[in-house]
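> Any chance you could fold what I've pasted below:
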Amino acid sequence: MQRIIKNGQVIDESWHLLDKDSSLDGLSNSDDLIVPLALWREHAHALKVRDGGLGVWLDSDEEIEEIVDDLSHFQVVALNFPIFTDGRHYSSARLLRERYGYQGEVRAIGDVLRDQLFYMQRCGFDAFAIRPDRDPYEALQSLQDFSVTYQAAVNQPPLFRRRQA
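Predicted structure coming up:
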């Protein structure tokens, strides 16, 4: 069982992340599923009436705007980083939080490494599926790498505004 970082803790993964070529055949009605965007587009009506939790995952070339009207159906929005150098979903996380007011879990999946977590958290991610060959407990420590930040973040104003308060 994979362990993920969520809300500053390492926990056992309870969601089932479906592959891009998955179908709904043979799936339990009560499992918590994170489905690829293509499966959501094709079977949204069936997925909405399931008893289990529902999430969607987007690849780096898929836009957040494709799911904006459906955000209320998802407990999790997972954003895939196919390689660690592909940073397009940093912006997607910020859009989810700031523009669209999404309050559910925003999870980083794929090639997610320790060095990215601090910055991902500042953009709005609150869960991280670390690459399987890496230690999630070591990666968790990276969230404390910096004690002071100057720039604004999703959950924090810039330093000069914090000092005025």
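
> contacts and neighbour counts: CA atoms only from here.
Will do.

> top helix in the protein by residue count?
In the chain, assigned by DSSP state H, the helix with the most residues is helix 37-48.

> Here is the second sequence; please produce its structure so I can put it next to the first one:
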Amino acid sequence: MSNLIQLNDDIASIAENLWVTVQLPPSNVEARKQAGKVVQFKLTGEATVSETQIADTVIPATGKIIVPLSVFIARKDELLTRISNGEVGVWIDTHEVLADLVNDQADLNVLPIIAVHVERFADGRIFSLGTLLRKRYGFKNELRAIGDVLRDQLFFLKRSGFNSYLIRADRSANDALASLKDFTAPYQGAVDEPRPVFSRYNRTA
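As a prediction, this is how the structure comes out:
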């Protein structure tokens, strides 16, 4: 069964995944350590992808693909026809700089899908990236959360503008569906509802 949840007109359902997420080859870079322990998150802007990884990334010859940001930028020329045909999306890691994508692809809405990848959920950068893509950069197409995506995050991902969620492989998408209705009337304004709760209701004396 598919582990992809999609929102259409605010109705969530489990859907077939039509996109192949292209993976980078493994890195030979030694893990960062602090006080003898492996650091479980990457710093924003930290360079983590080598030229060798980019060159060695295997891109399927056909079908709809979501490629890593570094591969999209470095190998864009070989993807131009497929980009024009709406067959190429981009995924960005939470530590990567969104400006790199914006500077390379001025019109983000050429991309039918942008995915944000969480290697290990340790902070809220995915929510910030979703909000920036929707509000600052006007991205209107599918915004997908991938990687370490768990049930408890879905409601807040929706508030940040995400409309599809690839649930972690060891978890059930059926169980996660209900989490999108965990709260009925959020207090704060966000991407999915800009008005805070006090402005949505008429109060009479």
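
> Which stretch of structure 2 lines up against whichever helix or strand comes after the longest helix of structure 1?
Using DSSP states H and E, the helix or strand that follows helix 37-48 of structure 1 towards the C-terminus is strand 54-58. Strand 54-58 of structure 1 lines up with residues 88-92 of structure 2 when matched by TM-score structural alignment.

> Can you tell me the SS state at the spatially most central residue of structure 1?
For structure 1, residue 107 is the residue whose C-alpha lies nearest the centre (C-alpha atoms, centre = their mean; 1.6 Å). Assigned with DSSP: H, G, I helix; E, B strand; the rest coil, residue 107 of structure 1 falls in the strand class.

> Give the aligned equivalent of it in structure 2.
Using TM-score structural alignment, the partner of residue 107 of structure 1 in structure 2 is residue 144.

> from what I can see that match touches residue 163, true?
Yes: the pair residue 144 of structure 2 / residue 163 is scored as a contact, 6.3 Å apart, by C-alpha atoms under 8 Å.

> all strands for structure 2, in order.
Under the criterion DSSP state E, structure 2 contains strands at 4-8, 11-15, 20-21, 33-34, 37-38, 65-68, 88-93, 113-118, 142-147, 164-166.

> same for the third one, what does it pack against?
Going back to what we said before, that points to strand 20-21 of structure 2. Contact here means 3 or more C-alpha pairs under 8 Å, 6 or more residues apart in numbering; DSSP states H and E; on that basis strand 20-21 of structure 2 packs against strand 65-68.

> so the strand it packs on aligns onto which residues of structure 1?
Aligned by TM-score structural alignment, strand 65-68 of structure 2 falls on residues 33-36 of structure 1.

> My guess is residue 126 of structure 2 contacts residue 94. True?
Yes: using C-alpha under 8 Å, residue 126 of structure 2 is in contact with residue 94, at 5.8 Å.

> ok, residue 168 of structure 2 - how many residues close by?
By the criterion of other C-alpha atoms under 10 Å, residue 168 of structure 2 has 16 neighbours.

> who's in contact with it?
By C-alpha atoms under 8 Å, 6 or more residues apart in numbering, the contact set of residue 168 of structure 2 is 3, 146-150.

> What is the most widely separated pair among those?
Using C-alpha to C-alpha, the contacts of residue 168 of structure 2 span at most 12.5 Å, a distance reached by 3 and 148.

> shared neighbours, the two?
Joint contacts of residue 3 of structure 2 and residue 148 (C-alpha under 8 Å, 6+ apart) are 167-168.
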